[in-house]
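A.B. asks: what would the 3D arrangement of this be:
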Amino acid sequence: MFKDNLGRSVNTASLERYEKLVAKTDKFSMGVLKPILLGLYGEVGSIMSAAKKYHREKKAYVGYKDAVEEEFGDALWYFVALCRRMDLKVPCVFAMHMPQKPNECTELKNQNGASPSKNTTLLYEGGLDASLLRLGRVTADLLNIDKSSSNIDSFFSEFLSSYFQSMSLVGLCFSDVLEKNIEKVSGRFLVTAKELLPDFDASFPEEEQLPRKFEIQITQRKSGQCYLRWNGVFIGSPLTDNIKDPDGYRFHDVLHLAHAAILHWSPTFRALIKQKRKSDRMFDEAQDSGRAIVVEEGLTAWLYSCSKRLDYFEGHDGISYDILKTIQRFVQGYEVEKCPLKLWEDAILQGYAVFRKVRENDGGIVIGDREKRTLLYRSFGDACER
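C.D. replies: Sure thing, here's the model as predicted:
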């Protein structure tokens, strides 16, 4: 146990847990340093970029604290990955180089001696700029180290000193940065056991649940209109692409079906099959009705626009973090925000794999299984396929 940059207790077990998390998510070869060093350098640049935006835009830069906190966390990931390659135990490194006194690393203050949390503007004009420039220089020096370097300890000490100093001057706490990055990395890269994933309607009557298994027939008529049929009954309205240059968006309901099967969430699909959770007024109004439907439709349309530039994710085995982060912001305030980003990635990749089949064949049967969290495609008269 030791104190962080703002005097809060840091449990050694938290750093040990983080070290193991980095090991699980580190896909780079343990025998090379350059990708890690370049990654660390890039993340420090992102810290400086976020600070610059705040300096320029002040309150207009919405989400400043979250953005800078995230960049400090990403830099931490690369630093820990570097420690692993140097055969150094992370808790020992931090215990050795953590400031000895709370706020010791905030010695660069403005002329009035104000604390970081009380006069951020003046700090940007003096102390913080100097601290960030120092952090950048120290990180640049790290680019030249290797396992045989005799001054590794000195480099690490300089890096952590400027890292903690900069963090303190923007009013961030290392403990918060650590926990937020654990949450981000776990949700983004690790597969959560199915029994631990959220099931948003399990406690509701069966008639108010999304179907545990479903088959939706999608057909296109000569008019170009697309129809959905569930249990022999047409649902929803016939769709066209509604755009000058046809792009297949008439089949986009496949993506809502992916949300239902894999995320256990789709206010749009609930509305189509009239299985809203009306026994609970709050869920009916806040999670299943107009605004939630608009959020899902808007998100789906935006992501579709992105997918067009990426061949509808054909050949992709992952989704960029920028896209996933935007999705996370899109759904804030709705139950689906509890779904980890890795599950969103799975829903997108499975959904678009089936969408491409439907688009290629002008229809087919979409098969969802909420228990397995899968979405499959079957052409009329054929066996299932992805």
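
A.B. asks: going by C-alpha atoms from here, please, whenever you check contacts or count neighbours.
C.D. replies: OK.

A.B. asks: all helices of the protein, in order?
C.D. replies: Taking DSSP state H, the helices of the chain run over residues 12-25, 34-57, 64-85, 90-97, 120-125, 127-142, 152-169, 174-189, 253-258, 267-273, 281-286, 290-308, 321-330, 341-361.

A.B. asks: in the last one, which residues are buried?
C.D. replies: Along helix 341-361, these residues count as buried under the neighbour rule (16 or more other C-alpha atoms under 10 Å): 341-359.

A.B. asks: ok, the fifth one next?
C.D. replies: Taking 16+ other C-alpha under 10 Å as the basis for neighbour counts, the residues of helix 120-125 that come out buried are Thr120, Leu122, Leu123, Tyr124.

A.B. asks: for those residues, which one is nearest Lys101?
C.D. replies: Nearest to Lys101, judged by C-alpha to C-alpha, of the buried residues of helix 120-125 is Leu123 at 20.6 Å.

A.B. asks: pretty sure that closest one sits against Ser166.
C.D. replies: No. Contact criterion C-alpha atoms under 8 Å: Leu123 and Ser166 do not qualify, at 10.6 Å.

A.B. asks: for the comparison step, fold the sequence that follows:
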Amino acid sequence: MIARKSDKVKSCPEEDEMKFHAFQEAAHQTDQRQGTDLADIAVHLLGMVGEAGSVATEYKKLLRDGPAHTAAKARIREELGDVLWYTATLATKLGLDLDDIARANLEKTRDRWLLTTAEPFDDQYLLAERLPRTGTFEFVASVSDAGRPTVRVRHDDRWMGDPLTDNSHVDDGYRFHDVFHLGYAAVLGWSPVTRKLMGRKRKSNPEVDEAEDGGRAIVTEEGIALMAFAYATSHNYLDGVTRLDFRFLNVIKDVTAPYEVGVRTAADWEQAVLTGFTAWRALRDNNGGTIILDSARRSLTFVGC
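C.D. replies: Predicted structure coming up:
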């Protein structure tokens, strides 16, 4: 590692007062290559990579030697400290603040891994303009006059929309995709498509009806359903999958940012997509059936035909 000691180093803050920004400033004082040329940055970048490798090496020794490696904790602490030093000095060279880096990282990881409480967006509206909190939805399979498999959804003895085919050259079961929208309604409390199909758009508030429940929001949700289906086709239709790619979830977050559902996290979307596909696979495998929606449990349950 680069020598970092200097006769001119100022005393560091007390350990219990040390903040990331203070650490960054203190680390900069010990940096023997304080320039910002490409070579200066490259030396520190390679140093960080090397120290990260040292962390792995020490842990490898711990796995190999077990309790006999009595200095493991102290050495891993030292190597992690070196990684932190290089991170701080690189941040300085690149004009970044370590406090801001840490804050942004926590925001990202919380969004990725923590579910929200998912309060409904429409509690203040009349029942006729609210998404269902509970409900039974029958997916009734049939065959069109042209001989193509179709599906139609029924709720409380009322049909929701027209019969759907796969709209594809192959029988891939996409005709059951309305269950994805029910999944979004159950987990996220959001589904402009379900509102349209059930006649529950919030027409009492024209601005909300246009911006949140209108055509653009509906197209956005249908696009998400199609994108999720395309993703799932290369992942065994998410059978046995418990985690989705962060980049995929970020795309969903980006396209839904302008809407009320923009407050939902990537973790919420992950649960919504997985919940929808679990129900979809059951409908596909049984060529239809009944789905019970429960927004309090954020769930869809398949109960058979």
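
A.B. asks: what TM-score do we get after superposing?
C.D. replies: With the length set by TM-score structural alignment, normalised by the length of structure 2, the two chains reach a TM-score of 0.80; 276 aligned residues with a C-alpha RMSD of 2.9 Å.

A.B. asks: how about TSV for the buried residues of helix 120-125 of structure 1, with distance to Pro238 of structure 1 added?
C.D. replies: Output for these, formatted as TSV (distance: C-alpha to C-alpha, whole Å):
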residue	distance to Pro238 of structure 1
Thr120	55
Leu122	59
Leu123	59
Tyr124	56
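
A.B. asks: residue in structure 2 matching Phe204 of structure 1?
C.D. replies: Under the alignment (TM-score structural alignment), Phe204 of structure 1 pairs with Tyr125 of structure 2.

A.B. asks: how far away is that match from Leu38 of structure 2?
C.D. replies: Remark: distance between Tyr125 of structure 2 and Leu38 of structure 2 (C-alpha to C-alpha, to the nearest Å) = 59 Å.

A.B. asks: and Gly50 of structure 2, what's its match in structure 1?
C.D. replies: Match for Gly50 of structure 2 (TM-score structural alignment): Arg137.

A.B. asks: hmm, I typed the wrong one, I wanted Ser295 of structure 2.
C.D. replies: By TM-score structural alignment, Ser295 of structure 2 lines up with Arg370.

A.B. asks: then Gly95 of structure 2?
C.D. replies: For Gly95 of structure 2, the aligned residue in structure 1 is Gly171 (criterion: TM-score structural alignment).

A.B. asks: quick revisit: and which of the buried residues of helix 120-125 of structure 1 is nearest Ser320 of structure 1?
C.D. replies: Comparing the buried residues of helix 120-125 of structure 1 against Ser320 of structure 1 with C-alpha to C-alpha places Tyr124 closest, at 32.0 Å.

A.B. asks: shouldn't that closest one be in contact with Arg56?
C.D. replies: No. At 10.1 Å, Tyr124 of structure 1 does not count as touching Arg56 under the criterion of C-alpha under 8 Å.

A.B. asks: find the nearest non-adjacent residue to Asp40 of structure 2, please.
C.D. replies: The shortest distance from Asp40 of structure 2 to any non-neighbouring residue, by C-alpha to C-alpha, 6 or more residues apart in numbering, is to Arg33 (6.1 Å).

A.B. asks: what number of residues lie near the one you found?
C.D. replies: The local packing of Arg33 of structure 2 (other C-alpha atoms under 10 Å) involves 17 other residues.

A.B. asks: over to Ser266 of structure 1?
C.D. replies: Ser266 of structure 1: 24 surrounding residues under other C-alpha under 10 Å.

A.B. asks: can you tell me the closest non-neighbouring residue to it?
C.D. replies: Ala260 is the one closest to Ser266 of structure 1 (C-alpha to C-alpha, 6+ apart), at 5.1 Å.

A.B. asks: returning to that earlier point: distance to Thr374 of structure 1 added to the helices of structure 1, as a markdown table?
C.D. replies: Below are those laid out as a markdown table (distance: least, C-alpha to C-alpha, whole Å):
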| stretch | distance to Thr374 of structure 1 |
| --- | --- |
| helix 12-25 | 24 |
| helix 34-57 | 34 |
| helix 64-85 | 31 |
| helix 90-97 | 39 |
| helix 120-125 | 49 |
| helix 127-142 | 44 |
| helix 152-169 | 43 |
| helix 174-189 | 19 |
| helix 253-258 | 8 |
| helix 267-273 | 16 |
| helix 281-286 | 25 |
| helix 290-308 | 18 |
| helix 321-330 | 19 |
| helix 341-361 | 7 |
